[in-house]
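**Student:** Kindly generate the corresponding structure for this input.
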Amino acid sequence: MQTNILGYPRIGSRRELKKACESFWAGNITEEELLKVGAAIRQQNWTLQKESGIDLVPSNDFSFYDQVLDTTLTVGAIPARYASLQNDRMALYFAMARGYQREGKDITAMEMTKWFDTNYHYIVPEFARSQNFFLFYNKALEEYREGKAQGIETKPVLLGPVSYLLSGKEKEAGFHRLELLERLLPVYIELLKELEEAGAVWVQLDEPFLVTDIDEKTKKAYTEAYDAIRKACPRLKLLIATYFEGLRENMPLAVQLPVDALHIDLVRAPSQLDDVLAQLPADKVLSLGVVDGRNIWKNNFDQSLEFINKAVPRMGTGRVMIAGSSSFLHVPYDLDLETDEEALTPEIKQWMAFARQKVEELALLKKLAEGDRSLLSKLDENRQAMENKRTSPLIHNKEVEERCAAVSDNDARRKSPFPVRKKLQQQELQLPSYPTTTIGSFPQTKEVRSWRAKFKKGELSAEEYDRLLKSETKKTIEWQERIGLDVLVHGEFERNDMVEYFGEQLDGFAFTRFGWVQSYGSRCVKPPVIYGDVSRPHPMTLYWANYAQSLTTKPVKGMLTGPVTILQWSFVRNDQERSKTCLQIALSIRDEVCDLEQAGIRVIQIDEPAIREGLPIRRNDWKSYLDWAVRSFCIASTGVEDKTQIHTHMCYSEFNDIIEHIALMDADVITIECSRSQMELLDAFVRFSYPNDIGPGVYDIHSPRVPTVDEIVDLLKEAARVIPQEQLWVNPDCGLKTRGWKETEESLIRMVKAARLMREQLA
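**Tutor:** Predicted coordinates for the structure are as follows:
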């Protein structure tokens, strides 16, 4: 039996990659120094896995920004606008991810979206009808050789050719991206042959689209692709990896592809094992994804051994691999770094496992499955941890359960329909046409972050910290007034993260110090851990909302994170339905919304960027999820009077196919990401008459590039072609926390000017 890891976290145990990339972008370190940081992380990862007893150690799972972008660079699918940068590979790479605005060049970034139902963002490939591919950079070969030089035989990981094409977008009409497969395959074959010649034994090809709803054309593409690859590379051992769902009706296709091994996710889809065992040909290896690559809970050894012990008698030990369910990219590095027992108590910590611990779990499971009796004490320890978690009084709160049971349909409805509310809100707020606002956060400079760090270390008193934050908030309110924004925000300088900040004030949450995971590029988040029933012991945002509103006569938005997003961006308890946990969070947010309204806050934003992300992989499963997700938002938002304006925000949410459900959320104003896709998301509004107000984002905040006034005006005109002008708001794509002040000021001044130009056209 072999142990198999699909991928490992790439940011470094203490976010070394984040710090190095941001230093490189700022010009503080050289490219050579950045590359050294990447090499050190790779070596640390490989060594740890090898020494732990992992048989198939992945390579090419490391990336300086994103593995899909790496593939785009590898196969030479470089959009024409980057042609002037092709002689500088690193500049080209980061320009595709972040845009480029210097040396007289002004180049927009490529689009970004969520990787399936995760909070990881990838850079979307762009395809033209005349697209050509060539082997621009064989990164997989380079990293395989690097591992070999260190005495470590690795398994190169590639995004499979069909999933790569499906993850992209056609940038012109009249063709389907799968039509490019014939041109793409020779590049993959060239790449694989070079790996074969270098001595690679196993190569992993990720094909997660095999667990989605695919048509006959796509099934044919899979057969053609792998027939060609197998014929060209007969000696390579090929492993197709599927994850995040079960194969279901695609099972016959997957098991018959001419590869040596198939990986399946038994955490998300445990019931598929029987079907795979019944259908897998006798010459193929089965990789069992039994250790959760998406959550931080300790593996239940008895449950995993049950899967393994079902497979081994049917297949033999030589045809079974024990693996993580997916790449460990989605979990933090190392639980052993969590030594602060006040932040993470020993009782809760004993239920958890991060990437390093999951590696150890795989090694232990292999030995237990092989009958190593010296490890029976480890099995007993695991059983005790499972029982401690099941019976712990920390987990259950009777009052919370009773309140959830008492929720009625009336708790999920506003008092009046939107047209009635809009008139009352306009009387209350007196906003102009094309009202301007931002999404919530303003830049958190190093100085602001240093205040928080000093406060946590006790180097700043509560009074000093409060004074500094008030000063920053006051400056931000005054600046917004000065440039002419209509609905202001307080800037969120007191907040560490849009989910963590709330979780810290809710019962049922635990926190880590080093539990970072990559969201996109250098952006890392530290998800809270929901271990028990959730409730709100006290108001969470009232103090800062009241202070900010006291500084101006203009409306200042109360800023909250919605229940679905808090759920999605946390590590969630696995002992009850997610819908029940979401309802508990929704009731806590509802209490906060009502407190803000009673304090005189007239506009309240409840961000839900993760609604689309939470959709199940299979369309047949959507309705159940959308019903409870929309209901949770409504319960959180509908306890207010008609004159209180409720906003929500969704970023990187391609919700064209769920627009009717978005409308059922009944937010008075929705702001969405639109600029990177050049208002592509507005296609939904051509076929569906969205009833409430909408703010399509007019500039991309994930890039340091500053838009021109004309660009913003053009985007607003495009939006006005499909949305009535009286429904349109003007705002950036997302919050401004990660941006610098200079670019933020320039961009917002131009945004306000563009809104005024649009108003003049109405006059």
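
**Student:** alpha carbons only for contacts and neighbour counts from here, please
**Tutor:** Will do.

**Student:** and Glu577, how many neighbours?
**Tutor:** A total of 10 residues lie near Glu577 under the criterion other Cα atoms under 10 Å.

**Student:** Repeat that for Arg294.
**Tutor:** If we define neighbours as other Cα under 10 Å, then Arg294 has 21 of them.

**Student:** how about this one, so we can line them up?
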Amino acid sequence: MVQSSVLGFPRIGGQRELKKITESYWSGKVTVDALLAKGKELRKHNWELQKQAGVDVIASNDFSFYDQVLDLSLLFNVIPDRYLKFDLAPIDILFAMGRGLQRKATDTTAAVDVTALEMVKWFDSNYHYVRPTLSNSTDFKLNESAGLKPVAEYLEAKELGIETRPVIVGPISYLYLGKADKDSLDLEPLSLLEKLVPVYKTLLAKLKEAGAKSVQIDEPILVLDLPESVQAKFQATYEALVDASSPEIILASYFGDVRPNLSAIKSLPVAGFHFDFARVPEQFEEVASILNDKQIFSVGVVDGRNIWKNDFAKSSEIISKAIAKVGADRVLVATSSSLLHTPVDLKSESKLNPTIKDWFSFATQKLDEVVVLTKSAKGDDVTKELEANAASIKSRKESSITTNPKVQSKLAEIDESMATRKSPFEQRLTVQQAKYNLPLFPTTTIGSFPQTKDIRVNRNKFNKGEITAEQYDEFIKKEIAEVVKFQEDIGLDVLVHGEPERNDMVQYFGEKLDGFEFTQNGWVQSYGSRYVRPPIVVGDVSRTVAMSVKESVYAQSLTSKPMKGMLTGPVTCLRWSFPRDDISQKLQALQLSLALREEVVDLEQAGITVIQVDEPALREGLPLRAGKERSDYLDWAAQSFRVSTSGVDDSTQIHSHFCYSDLDPNHIKALDADVVSIEFSKKDDPNYIQEFSNYPNHIGLGLFDIHSPRIPSKDEFVKRISEILKVYPANKFWVNPDCGLKTRGWTEVKASLTNMVDAAKHFREQY
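**Tutor:** Got it, this is the predicted structure:
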């Protein structure tokens, strides 16, 4: 009969237990044994939770201390030489590749100084993975010293009496998502496929020996525009992997439309396929047509990417079609993807409006959704559950909470003039140069400074009513004053107020806008130990109060140097929230742009005339396939940014920031920002600099990795800038870090920024 399946569960713990133990290990407060024990405890809890919910097919190897792709790099010995010259334990190699490592020598350990590997977005999500870095000398093999993680975790679940299906990113996706190391730039990673497949084959054999009946192999690149040369790799690869020594393979794709690549997989000798029908239900007929008379059909109908309650009526229609197509005994009712991208449990949200809470479903509740849909498909009596679900869907659809007529009226007034600056960049530049009189190689930061324990404690006290608003304001002023003084002391040119009042770059603004709802524990992993608590867009968005003017004006009063007003852009506010699914993202972004436009104008009128509107999610929101949807997105994403920023005079300098994505200069050019800053420190391909060489406005290519605790020297900064200046004009180049400094400690920040400013002074002397 029909079975239920979950492709992966959040590994972070309901109270962020993984973050706490990992950061304690990094700071030397707990041992590696304590770290590993907590991981085992979290896995046990997740497996038992799913079993108790009645899930039939439960994933294993969905846990990671950092990132599942990085785990494979460690497992397959894809470890650049620079990490192997130190005598590091496997877990420390993993962390060094993920976040870098800088450690002084002790009586028992040698000094370590190594940068992290490049980190980029996982498709169009706000999750990040560490990109495999390959070279001509990469020696693929199972890294026995690191432990065979997929096998070990399968056996761990088995000892608990829980049969699981191990999950592994497939070999073609693993290489396609990788990059060539700087000493092998002529290498095409997929050319290494024949060397990698035997290692996968050995791993699969070991899983079968351990008792695994089936394995889920993820090939998420099937939703991308794949060249025919890449599509041609699938048949031979899976023919090599599937034999008597391997478990059954379920090939999984998610996040998009597989149809353009169907010819690559239609004849694969796998036991079944998983497809994402939450994202692309219209692909059903075509993808179903490729199944033979034995293959399993896993239908992803419960959304693994958003928090809205599943519409059982719509999902049941898809499940019924699947049963009619292949028979009940070959259908799996599944989540669309891993639930990694959703918060853990709605039950802990005691402060939500009960009406709105009834519209939501977090990872734990999605287990129940999968199980109820499966029972319904089997003919079990779930009338009560179906009726309750229908009532929730109806309640949201008819609620007045979702619609604001005033916002609808303002949207109708948007035209091209609202999205166009008064003058072209060349004219604005002349005015701005006269006004600000900045030196060559102007130095700045991206916005945030360290969020210290003292800041977090005082914010919690204020939120709990333990200190007054006046006391909290005085505390924030003290923090701002210290940040401003530090920046002046080291010689930064364009300052920021440090954002001590902000809990998160999206949540902070969402809390001051109508149309958002917030959780207490709705944490989602973004990368490593960095978790975010995305706001939820529940209705039309509007601004009712100034959001950032007070802090910026106070900071400007402390200095004669330009003070940047700091805002989060409309696309990023949307993408780093859980968006509505009942209206288009375009409309939601334009609503946000109108709210931000009001804030930008208020900042200018208050004397803040350098304003940064960050859009790091611009690339993340790009549809995965080329075509009309993508071109439309680029149009409305750029329009929403320009609507936000175009209501100011020529002398007001608009900045924007982008990070941890593969960016296209043309997409950034369309925003018409005066200055942009881009994460760059881990880009080691000189061609990437070349792509931006003709960028017409001013640019800062980030010079140090803010996700790493290591401190670059002045000489390292000088070397990096020298490479950039071989391609990029000196009179257009700004000097800045990769991103905000919120997650770093003050010791690292002071040393790194001082070295960065000294490097800028070095080049001013030269030029």
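
**Student:** can you give me the helices for the stretch 351-500 of structure 2?
**Tutor:** Counting by DSSP state H, counting those that start in this stretch, the stretch 351-500 of structure 2 has helices at residues 354-357, 363-378, 383-398, 405-412, 425-436, 453-463, 469-490.

**Student:** gap between Val577 of structure 1 and Gly503 of structure 1?
**Tutor:** To be clear, residue 577 of structure 1 is Glu; Val isn't right here. To Gly503 of structure 1, Glu577 of structure 1 is 19 Å away according to Cα to Cα, to the nearest Å.

**Student:** Now do the contacts for the aligned partner of Ala599 of structure 1 in structure 2.
**Tutor:** Under the alignment by TM-score structural alignment, Ala599 of structure 1 pairs with Ala606 in structure 2. By Cα atoms under 8 Å, 6 or more residues apart in numbering, Ala606 of structure 2 lies in contact with 549, 553.

**Student:** Would you mind confirming that Val517 of structure 1 makes contact with Phe354?
**Tutor:** No: judged on Cα atoms under 8 Å, Val517 of structure 1 makes no contact with Phe354 at a distance of 10.6 Å.

**Student:** what touches both of these two?
**Tutor:** 331-332.

**Student:** Trace Glu209 of structure 2 over to structure 1, please.
**Tutor:** Applying TM-score structural alignment, one finds that Glu209 of structure 2 aligns to Glu197 in structure 1.

**Student:** ugh, wrong one, I meant Gln365 of structure 2
**Tutor:** Matched by TM-score structural alignment, Gln365 of structure 2 corresponds to Gln357 in structure 1.

**Student:** So Ala589 of structure 2 sits against Asp635, correct?
**Tutor:** No: between Ala589 of structure 2 and Asp635 there is no contact under Cα under 8 Å: 11.8 Å.

**Student:** out of these two, which sits in the busier spot?
**Tutor:** Ala589 (25 against 15).

**Student:** Tell me the helices and strands packed up against the helix or strand where that one lies.
**Tutor:** Using DSSP states H and E, the element containing Ala589 of structure 2 is helix 585-605. For helix 585-605 of structure 2, the packing partners by 3 or more Cα pairs under 8 Å, 6 or more residues apart in numbering; DSSP states H and E come out as helix 405-412, strand 536-543, helix 549-557, helix 570-575, helix 628-645.
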